[in-house]
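Engineer: predicted model and sequence below, questions to follow.
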Amino acid sequence: MLVCMASNQQTRPAIGELAKDSATGRIGVVMGEIGGRVQLRPVRGGKEWEALPGDVLSPSAREELSTRLAMRNSDSHVPL
């Protein structure tokens, strides 16, 4: 009898994807990996920060939707 088990292991987000730094709770865009650390950039731009690879996870569906909605809303504000 062959039994298949689902893996509980998450893959780390790739370059250009949204990621959550679980150590800080911040969500950013993966920019790369240097010296054993993952570089993340805030979604609206700004200074990158580094995170340990084990702390970088895919955001939950709710976190990703909230982040994308906030980005879209801020893009729609046009000064009068």
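Structural biologist: Yep, that arrived.
Engineer: use CA for all of it now, contacts and neighbours both
Structural biologist: OK.
Engineer: how close does the residue most central in space within the chain sit to residue 25?
Structural biologist: Taking CA atoms, centre = their mean as the criterion, residue 19 is the residue nearest the geometric centre of the chain, at 1.0 Å. With distances taken as CA to CA, to the nearest Å, residue 19 is found 10 Å from residue 25.
Engineer: below is an additional structure, to be compared with the one above:
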Amino acid sequence: MEPEGQLVYDPRTRRVGEYRDKIGPYAMLRPVGGGREWEADPETLRPATAAERLAAQVRAVNRRTKRRV
């Protein structure tokens, strides 16, 4: 099981998410910066690379900035 809060890559959705919990057969991930959680297959998840973490964090900052404008 992944530690809560770790950033992982979901190859099905091609997204980086923050690991929240495991519910039944699914891992629950939340987008970096917040948002709606999604279900992922825990068998396919892997730790996000440094480049993937950085890209996800930049997207989150850009979304926040666009909301303010």
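Structural biologist: Done, it's in. Every value quoted in this text rests on a predicted model; they were computed, and no experiment measured them.
Engineer: what's the counterpart of the residue nearest to the centre of structure 1 in structure 2?
Structural biologist: Under the alignment by TM-score structural alignment, residue 19 of structure 1 pairs with residue 8 in structure 2.
Engineer: how close does the strand or helix carrying the residue nearest to the centre of structure 1 sit to structure 2?
Structural biologist: Under the criterion of DSSP states H and E, residue 19 of structure 1 resides in strand 18-21. Strand 18-21 of structure 1, aligned to structure 2 and superposed, deviates on average by 0.9 Å (mean CA distance after the TM-score superposition for structure 1).
Engineer: check contacts around the residue nearest to the centre of structure 1.
Structural biologist: Shown in contact with residue 19 of structure 1 (CA atoms under 8 Å, 6 or more residues apart in numbering): 13, 27, 28, 29, 30, 40, 56, 57, 58, 59.
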